[in-house]
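In: here are the coordinates; sequence isn't available:
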C-alpha cells in the first residue's frame, strides 16, 4: 500500500478495524447501533519528538481511546490521525 501521508512529530496514522457485524450469539447489528472500533493497525508513524522517539512501528495492532484522533478519508478509506500518547496498548 502506498499512502502519501507522513505524520509529523509524535503522530501516528491508524486504519481502524471493521466494526462488528454480528454479536456472539449471531444477532445482526444494524449500522446505527454499531460502536466505533477501538482497535486498529498502524499505517504510518512520525519521527517522534526531539527527546522522545516513537515507540510504534508500521503494522502494529493497537488499542486507543473511544474519542481519540481525527478522522480522515483518503482514496475512499477511513483513517485516524492521533498522538502516540492517545494509544493505550499494543496488542
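Out: It's in. Bear in mind the structure is a predicted one, so any value in this text is a computation, not a measurement. Numbering: from 1, shown residues only.
In: hey, let's count contacts and neighbours off CA atoms from now on
Out: OK.
In: First-to-last residue distance for stretch 42-54?
Out: The distance separating the two terminal residues of stretch 42-54, taken as Cα to Cα, to the nearest Å, comes to 12 Å.
In: same thing with stretch 44-57?
Out: Stretch 44-57 has an end-to-end distance of 8 Å (criterion: Cα to Cα).
In: ok, and what's touching it?
Out: The list of residues contacting stretch 44-57 from outside it, by Cα atoms under 8 Å, 6 or more residues apart in numbering, reads 5-14, 42, 58, 84.
In: cutoff 7 Å now
Out: Contacts of stretch 44-57 from elsewhere in the structure, counted by Cα atoms under 7 Å, 6 or more residues apart in numbering, are 6-13, 58.
In: A further structure is provided below for comparison with the first:
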C-alpha cells in the first residue's frame, strides 16, 4: 500500500529516537523523547486552500523538523507515519 496525501499535507517517517545521551547514559524507551526530526515520504499537490494558493516547498527524501504535537499518526503495513500540513514543518535539515 501507498499513502498519497491530499492538498497541502505531507507524509513523514519519524527518525529513530536517541537511545543514549551525549554523556553515554542509556535511556529506557519510556524516557526517550519523541524525536521531531523525520524524513518526507510523500508530498501532496498543494493547490487552493481556504481561498489561498499554496505551493509545496518540500520534496520527498528531505529531512525536516516538525512541530512537536503536529499531525496525525498513521500505521500502515507495520510502519508508522505522521501526516502533517506543510505549515507544521518548521525547517529542512541540510547536510
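Out: Everything's here; your move. A quick note: this is a predicted structure, and the numbers were derived from the prediction, not measured.
In: From the contacts of stretch 44-57 of the first structure, which land in strands?
Out: Among the contacts of stretch 44-57 of the first structure, the ones falling in strands (DSSP state E) are 11-13.
In: Most neighbours among the residues you listed, please name it.
Out: When neighbours are taken as other Cα atoms under 10 Å, the top entry among these is residue 12 (28 neighbours).
In: Quick one: map that residue onto the second structure.
Out: Applying TM-score structural alignment, one finds that residue 12 of the first structure aligns to residue 10 in the second structure.
In: That match is in contact with residue 81, isn't it?
Out: No - with contact taken as Cα atoms under 7 Å, residue 10 of the second structure and residue 81 are classed as non-touching, separated by 10.1 Å.
In: Quick check: neighbours shared by these two?
Out: Both residue 10 of the second structure and residue 81 lack any common contact, where contact means Cα under 7 Å, 6+ apart.
In: Next, the residues that contact stretch 77-94 of the second structure from outside, please.
Out: Judged by Cα under 7 Å, 6+ apart, the contacts made with stretch 77-94 of the second structure from elsewhere in the structure are 8-14, 62-67, 70-75.
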